[in-house]
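Enquirer: what's the 3D shape of this:
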Amino acid sequence: MNKNVVSAICGCLFFVNSFSQDKNIEELLNEIEQNNTELKGYQSYMESQQLENRSNNNLPDPQLSGYYLPFGDNATGDYTEYQLSQSFEFPTVYAARGKWNESKSQQLALANANKRQEVLLKAKNALLELTFLQKQKAIETERKTQSKRVLDQIQKLFDAEQVGILDLNKANIAWIQEQFVVEQIDSEIQILLSKLKTFNGGNAIDGVTSELALPIKVGAVESLWQEKLTKDPLLQELKTNEAATLQKIKLEKNKILPNIALGYNYQGVSGNNYSGIYGGLSIPLWSSKNKVKAAKANYEYQQSATHVITTALYTQFQETYNRYQLMLEKYTEYQRTMGNLNSEQLLFKAYMLGEYSFMDYYLELQFYRDASDRMLQMEKDLQLLQAQLLKHQL
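Expert: From the prediction side, this is the model:
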């Protein structure tokens, strides 16, 4: 009695310890986000682009020029001149370009967020695939054990000359097939673990269990779409692109204003010299030609692109949602019908009692196993569709 109590306590402690090491899918995705090399590389690229954009708004370099003219027929002495100047665009241009750079920084940030979601969606799909492979392995391992029990029983009946060699061969083939299925699942699990390790920056993923699957129900299509409009970085990037092209129009209009140069000038000859302030204007008559028109045309194009892309994404979203709802309905029917059947156990019990021949038992068993496998596949497909629908929540 005491041994049983101790064993039970140890079992509970082992279960609690194992459960505490498990991670939910959000924790695993957070770990992948921190370690993923592609995201780290894109973050560095984004920072470099932001710095480059800011550098485009710097002042031109100062200019120092000079003349010393000792040659020629001159009676007044050598001529000397030097000039230090700083040129710059009209001050409002820098303010307009600064706002344009802010828009481009927002574009980069949203592109980075979109890249992050793409990587995390792939990782999430791999995690979901892994959890269902683990579920499938548990099922197939139980089936393999059951097939071995059937094979052992038929072997005894064969030894007692109560069944023929054909039944024994069929039972042996069925057991070999179950062994192969389990080995194949193990291979697929290792492939997914390697893929997840790559997502995790070369670090192995720990704490993945068959309980990672998420609730399969989602909200109404319109509420999900409205949430997607406000959170999805791809859709937000379209709006930011519009704002950036609109700001580019304002920038080009400001660049029509004259450029300015200020500086110091010195001129000297035969002990006499003159010095003072230098000023100049550069009127952009030719360099700004058609720039505003081009910026306006680009803005109109961006507005049209936003509408077209948003409409296409909404259509795609609706198609995914409709497929999801149809599959959910069929999955619910399967679940309701097969939930309490316990068919494999009942069939096995009937076979062991001699109510079925091996061939009849095997055919009936395959029917229920195919239905069970189909239901598990539908559950996995639902999870993957849900991950696609809720991508904006990553």
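Enquirer: contacts and neighbour counts: CA atoms only from here.
Expert: Noted.
Enquirer: I'd like the distance between the spatially most central residue of the chain and residue 199.
Expert: In the chain, the C-alpha nearest the mean C-alpha coordinate belongs to residue 118, at 1.8 Å (CA atoms, centre = their mean). Distance of residue 118 to residue 199, computed by CA to CA, to the nearest Å: 12 Å.
Enquirer: just residue 29 next, same as before
Expert: 10 Å.
Enquirer: give me the common contacts of those two.
Expert: residue 123 (CA atoms under 8 Å, 6 or more residues apart in numbering).
Enquirer: out of the two, which sits in the more crowded spot?
Expert: Neighbour count, other CA atoms under 10 Å: between residue 29 and residue 199, residue 199 has more, with 26 against 21.
Enquirer: helices or strands up against the helix or strand harbouring residue 248?
Expert: Per DSSP states H and E: residue 248 is located in helix 233-254. Secondary-structure packing of helix 233-254 (3 or more CA pairs under 8 Å, 6 or more residues apart in numbering; DSSP states H and E): helix 91-159, helix 221-231, helix 291-338.
Enquirer: run through the residues that contact residue 386.
Expert: Contacts of residue 386 (CA under 8 Å, 6+ apart): 216, 218, 324.
Enquirer: picking up where we left off before, which among the helices and strands packed on helix 233-254 is found nearest to residue 193?
Expert: Smallest distance to residue 193 across those (CA to CA): 7.9 Å, for helix 91-159.
Enquirer: Proceed likewise with the subsequent sequence, for comparison:
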Amino acid sequence: MITSLCLYLLLAVQARAQSTVAGVLRQVEANNKTLQAAQQYREARKLEYRTGLNPEDPFVEYVYFNGQPAEAGNQKEFAVTQRIDFPTAYGRKRRVANLQEAQADYQYAQQRQSILLEAQQATLQLIYLNRQLRVFEERYQDIEELYRRFQKSTRAGEGNVLDENKARVRLLDIRTTLQANRARRRVLEERLTELNGGQPVIVTDTAFAAVPAVPAFEVLDTLIEVSDPRLKTLEQQARVQEEKVELAKALSLPKLEGGYRYQSILGQTFQGMHAGISIPLWERRNTVNTQQAYSQYAQAQLESERVAHRQEVRQAYEEYRVLQESLQDYQELMAKPENLRLLEKALRLGEISAAEYFMELSFYYDTYDRYLELETEAQQKVAELLRYTL
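Expert: Below you'll find the predicted structure:
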């Protein structure tokens, strides 16, 4: 019955921790001022990409000349002309605009993912500090109780001042550590408040959720490459540049011009259609070569990022694997709390001195603190590897 109750409480705490992290991320996504500005900027860029896709505005011209002498009569001219690029250019312009809009979405997704990952890491760090605070407070109470016992023994003539001083120094160390912990928590809380658009974020959990399963490296690398907005942005940029090469070729073709013209002079009128075509000699010289160079640069940048991206994922995965192995060793070690009880019993029975007790206690505390650090590092490393799910 007790075992079932403990298991239920553990699962409840883990579920709460998971919901806490997810809840913080939902708040940050809704309230973060940088993301709100990025959304507006994305929409502005999309409107910009949709500008200039249509032909130039028609040009209307009216001319009136007074004749001299008067019997020469007056002259009137009226013309409406429309100039257009070669028809294939408009389809290319729209394809470039569509690709650029998708690129703007990926750029926003990259910024969103970066902010949410920072919020997630800060939340995990706060959970660690909350747990550390509780552990330090328990240690302080235990050492304070021991200090009072030494103090009482010294006054009764049964102890010595050296043992009392050792306990007092240990109390001071823990008190200093507690102050440092509270300061770090305040810094993280302020950062989370900033990420949440100035609205305070409350994180009171002291336990992590179970570490999510991480796929094998090859599977993970494929999943990240398929969905990583940073890579997607560069892939889209390469496509944009490829399409811009074709657009430059289309814009290098002759421009067409057509319209209507009317003329009146000496009581006679003339009217008819107007047509023209440009001769592409020097206006757009080197534009195709320029866009081809940009396209080659974008492709090289993409390939370089893919190589660096794979190495980055591999390094993070190896760090995660080492952390998991170390954490498992520490978990097996920390699963035997009777060592601490035996140490306290040995001190009470006088089997060990206070110096030996505090030395062994320091070793145990250091080991447990390292265990908490490893657990936090593992959680944060998994969050980094699974950032593509944000």
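Enquirer: and the TM-score between them?
Expert: TM-score for the superposed chains, counting by TM-score structural alignment, normalised by the length of structure 2: 0.91, backed by 379 aligned residues with a CA RMSD of 2.2 Å.
Enquirer: what's the residue nearest to the centre of structure 1 aligned with over in structure 2?
Expert: Using TM-score structural alignment, the partner of residue 118 of structure 1 in structure 2 is residue 114.
Enquirer: enumerate every residue touching its match.
Expert: Contacts of residue 114 of structure 2 (CA under 8 Å, 6+ apart): none.
Enquirer: same thing with residue 385 of structure 2?
Expert: Residue 385 of structure 2 touches 214, 313, 316-317, counting by CA under 8 Å, 6+ apart.
Enquirer: quick one: which of those residues has the most company?
Expert: When these are compared by neighbour count (other CA under 10 Å), residue 317 ends up highest, at 22 neighbours.
Enquirer: and the gap between it and residue 219 of structure 2?
Expert: From residue 317 of structure 2 over to residue 219 of structure 2 (counting by CA to CA), the distance is 12 Å.
Enquirer: residue 16 of structure 2 now?
Expert: For residue 16 of structure 2 relative to residue 219 of structure 2 (CA to CA), the value is 29 Å.
Enquirer: neighbour count for the two, which is higher?
Expert: residue 16 (17 against 11).
Enquirer: which residue lines up with residue 61 of structure 2 in structure 1?
Expert: Checking with TM-score structural alignment, residue 61 of structure 2 has residue 65 as its match.
Enquirer: residue 174 of structure 2 now?
Expert: Match for residue 174 of structure 2 (TM-score structural alignment): residue 178.
Enquirer: could you do residue 378 of structure 2 as well?
Expert: In structure 1, residue 378 of structure 2 lands on residue 382 (TM-score structural alignment).
Enquirer: its match: neighbour count?
Expert: Neighbourhood size, residue 382 of structure 1 [other CA under 10 Å]: 23.
Enquirer: tell me the contacts of it?
Expert: Counted by CA under 8 Å, 6+ apart, residue 382 of structure 1 has contacts 216, 324, 327-328.
Enquirer: which of the residues you listed ranks first by neighbour count?
Expert: residue 324 (21 neighbours).
Enquirer: that one pairs with which position in structure 2?
Expert: If you follow residue 324 of structure 1 across to structure 2 using TM-score structural alignment, you land on residue 320.
Enquirer: circling back to that earlier point, JSON lines for the contacts of residue 386 of structure 1, including distance to residue 105 of structure 1?
Expert: As requested, the contacts of residue 386 of structure 1 are exported to JSON lines (distance: CA to CA, whole Å):
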{"residue": "216", "distance to residue 105 of structure 1": "37"}
{"residue": "218", "distance to residue 105 of structure 1": "34"}
{"residue": "324", "distance to residue 105 of structure 1": "36"}
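Enquirer: quick one: the residue lying farthest from the centre of structure 2 and residue 270 of structure 2, what's the gap?
Expert: The C-alpha centroid of structure 2 is most remote from residue 71, which lies 80.0 Å away (CA atoms, centre = their mean). Remark: distance between residue 71 of structure 2 and residue 270 of structure 2 (CA to CA) = 20 Å.
Enquirer: now do residue 144 of structure 2
Expert: With CA to CA as the criterion, residue 144 of structure 2 and residue 270 of structure 2 are 110 Å apart.
Enquirer: neighbour count: those two, which is higher?
Expert: Shown here are residue 144 of structure 2 and residue 270; by other CA under 10 Å, residue 144 has more neighbours (16 against 10).
Enquirer: can you tell me which residues contact the more buried one?
Expert: Neighbours of residue 144 of structure 2 in contact, by CA under 8 Å, 6+ apart: 167, 171.
Enquirer: that one matches what in structure 1?
Expert: That one, residue 144 of structure 2, aligns with residue 148 by TM-score structural alignment.
Enquirer: what's around residue 367 of structure 1, how many residues?
Expert: Residue 367 of structure 1, neighbours per other CA under 10 Å, totals 11.
Enquirer: mean deviation, whatever helix or strand it lives in versus structure 2?
Expert: Counting by DSSP H and E, the element that carries residue 367 of structure 1 is helix 358-389. With mean CA distance after the TM-score superposition for structure 1, helix 358-389 of structure 1 departs from structure 2 by a mean of 1.1 Å once superposed.
Enquirer: buried stuff in that helix?
Expert: 358, 361-362, 365, 368-369, 372, 375-376, 378-389 (16 or more other CA atoms under 10 Å).
Enquirer: if we can go back for a sec, and the match of residue 61 of structure 2, how many neighbours?
Expert: The number of residues packed near residue 65 of structure 1 is 10, by other CA under 10 Å.
Enquirer: was I right about it contacting residue 83?
Expert: Yes. Residue 65 of structure 1 is within contact range of residue 83, at 5.3 Å (criterion: CA atoms under 8 Å).
Enquirer: quick revisit: any idea which helix or strand comes after the host helix or strand of the match of residue 61 of structure 2?
Expert: With secondary structure defined by DSSP H and E, residue 65 of structure 1 is part of strand 63-69. Using DSSP H and E, the next helix or strand after strand 63-69 of structure 1 towards the C-terminus is strand 79-88.
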